[in-house]
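Colleague: no sequence on this one, just coordinates:
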């Protein structure tokens, strides 16, 4: 019996030590996992009495004619986009780091800009222009997720395209147009911005199909590029940034509507 006890006690001690060490390592792994999922550190957002962000530039908006919401203009764009995307898929000159400039003839695109991106752009709306577009000056839009941003190849701009539906695109794609502007929305708190970005993230994860004609602004069963930031701010920050959008009729919120709205502010632009 004594011999048995002498043999079993060391085994018990070893077992206790193993369990203890495993618990320590598991706790460390859990803490590391938490750390990797933490929200990135960003500048604190403050607003003045007029709703403008303190410490952010306020650039003048250009005067553009109202966008063309006719079915003809929207159909022209959608048909052209799908055709151009198919052509680009066959070209070895295009890769995941670039994007078609979505130019509609007769004006060819120049296709580059020097827009900068950082984690402090979290929740910002990016719009791009290039050449002639059937429905307005700005042809594409997306909502920036600063927590996903690492570099210009990061998939961090929530949007929607005819061939992919809801998706993330890279800053490099938005630099492949001849002009890019960044907008923030007045008087939206940091926590609201987090909710706005999270809402867009769920739409990308849901892989929602693209549709731009005959849709309601507050129906998110389908999506198009500018509807992503519009819907996110409408649902999570109670901001209607659609330039007096009509929500009870089929109505398209175009990229230019986001630009022209009184609650959006241009703070960066690049050519």
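Modeller: Done, it's in. Please read these numbers as outputs of a predicted model, since none were measured by experiment. Numbers count the residues shown, from 1 in each chain.

Colleague: Going by C-alpha atoms from here, please, whenever you check contacts or count neighbours.
Modeller: Will do.

Colleague: give me the element the residue lying closest to residue 237 once chain neighbours are set aside is part of.
Modeller: Of all residues not flanking residue 237 in the chain, residue 192 sits nearest, at 5.8 Å (Cα to Cα, 6 or more residues apart in numbering). Assigned by DSSP states H and E, residue 192 belongs to helix 190-205.

Colleague: If you count contacts, what does whichever helix or strand comes after that helix end up packed against?
Modeller: The helix or strand immediately downstream of helix 190-205 is helix 227-237, counting by DSSP H and E. Counting contacts by 3 or more Cα pairs under 8 Å, 6 or more residues apart in numbering; DSSP states H and E, helix 227-237 packs against strand 140-144, strand 157-161, helix 190-205.

Colleague: tell me the angle helix 227-237 makes with helix 190-205.
Modeller: For helix 227-237 against helix 190-205, the angle by axes from the mean of the first three to the mean of the last three Cα atoms, to 10 degrees is 140 degrees.

Colleague: hmm, back to that, which other helices and strands does the helix holding residue 192 contact?
Modeller: Checked by 3+ Cα pairs under 8 Å, 6+ apart, helix 190-205 has strand 140-144, strand 157-161, strand 165-169, helix 227-237 packed alongside it.

Colleague: one more structure, for comparison:
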């Protein structure tokens, strides 16, 4: 295919896209334009020149991305994104049980998407940045919702508002060994029961004055005590049903702040 061509372009609604591996695209691997009511499940999109999966444009509504891996995309100087919901709008979009790792730019990128996206129980690691939460390409105020997500070993930022002034809600997320853990310098974010540790230069959380922060590890409580900081089990193969592998990585006892590193079915 020509280098500028997307490998797959979808413009249809009410699809289930399941069990595909796409690799080696000279551009984006899979782009869904203004798609509605589509389920992406059990995908492996990797080693593509630009992004893995991108949902984009106005009218992107009620789509679900489940139990999929997006990795080693965009190795070039410009970098690529593992999973993007960006450059558009539409309600009801959800990401759950996904992993994005080793991508040149962002693991999961919501940049320029002007409607809230829900991301839960997903892991983003060893990228340029972990979770990029809108803004950047738009001045819109967008209240994305993140719960039980984890960013580790990203060279830059674990959770980044990218200029989005919205009331992003972050509950029980964990940032570990990123350049900066939570970098929300513009957002009127609401942060509850999140954990951050071992960030570069001690920058676990850099927040805007308008942010509301309560019950997080940087709010005066004790430093988090994790069961293990060895990520090997979290980075292992998925279960036969495509859910995340079981792991004790970055788990804490009791009601301590931070993500529950549980497969999607167990976390309900």
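Modeller: Everything's here; your move. Predicted model only: the values in this text are computed from it and were never measured.

Colleague: TM-score, when you put one on top of the other?
Modeller: The TM-score (TM-score structural alignment, normalised by the length of the second structure) is 0.25; 121 aligned residues with a Cα RMSD of 6.5 Å.

Colleague: Just send the helices and strands packed on helix 190-205 of the first structure back as TSV, with distance to residue 265 of the first structure too.
Modeller: Shown next, in TSV, are these (distance: least, Cα to Cα, whole Å):
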stretch	distance to residue 265 of the first structure
strand 140-144	14
strand 157-161	18
strand 165-169	22
helix 227-237	14
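
Colleague: Deepest-packed of those, please.
Modeller: Most buried of these, by mean neighbour count (mean count of other Cα atoms under 10 Å): strand 140-144, with a mean of 29.

Colleague: ok so, going back, looking at the helices and strands packed on helix 227-237 of the first structure, which is closest to residue 83 of the first structure?
Modeller: Residue 83 of the first structure lies closest to strand 157-161 among these, at 12.7 Å (Cα to Cα).

Colleague: Now do the closest one against helix 190-205, angle only.
Modeller: Orientation of strand 157-161 of the first structure against helix 190-205 (the same axes, to 10 degrees) gives an angle of 40 degrees.

Colleague: Check which helices and strands strand 157-161 of the first structure sits against.
Modeller: Judged by 3+ Cα pairs under 8 Å, 6+ apart, strand 157-161 of the first structure is in contact with strand 140-144, strand 165-169, helix 190-205, helix 227-237.

Colleague: between the ones you listed, which gets nearest to residue 29 of the first structure?
Modeller: The closest of these to residue 29 of the first structure is helix 190-205. By Cα to Cα, the value is 25.4 Å.

Colleague: What's the local residue count around the residue nearest to residue 237 of the first structure?
Modeller: A count of nearby residues for residue 192 of the first structure, using other Cα atoms under 10 Å, gives 16.

Colleague: ok, it to residue 199 of the first structure distance?
Modeller: 10 Å (Cα to Cα, to the nearest Å).

Colleague: thinking again about what came up before, would you check how far apart the residue nearest to residue 237 of the first structure and residue 88 of the first structure are?
Modeller: For residue 192 of the first structure, the distance to residue 88 of the first structure - Cα to Cα - is 38 Å.

Colleague: go on, residue 29 of the first structure?
Modeller: Using Cα to Cα, residue 29 of the first structure is found at 44 Å from residue 88 of the first structure.

Colleague: Compare the two and say which one has the larger neighbour count.
Modeller: Set side by side, residue 29 of the first structure and residue 88 give different neighbour counts by other Cα under 10 Å, the larger being at residue 88 (15 against 12).

Colleague: Next, count neighbours for residue 56 of the second structure.
Modeller: Residue 56 of the second structure has 23 nearby residues by other Cα under 10 Å.

Colleague: if we can go back for a sec, what touches both of residue 192 and residue 199 of the first structure?
Modeller: Taking Cα atoms under 8 Å, 6 or more residues apart in numbering as the criterion, residue 192 of the first structure and residue 199 both touch residue 236.

Colleague: what's the closest of the helices and strands packed on strand 157-161 of the first structure to residue 12 of the first structure?
Modeller: Closest among these, using Cα to Cα: helix 190-205, at 48.7 Å.

Colleague: Show me what counts as buried in that closest one.
Modeller: For helix 190-205 of the first structure, a neighbour-count test (16 or more other Cα atoms under 10 Å) marks 190, 192-201, 203-204 as buried.
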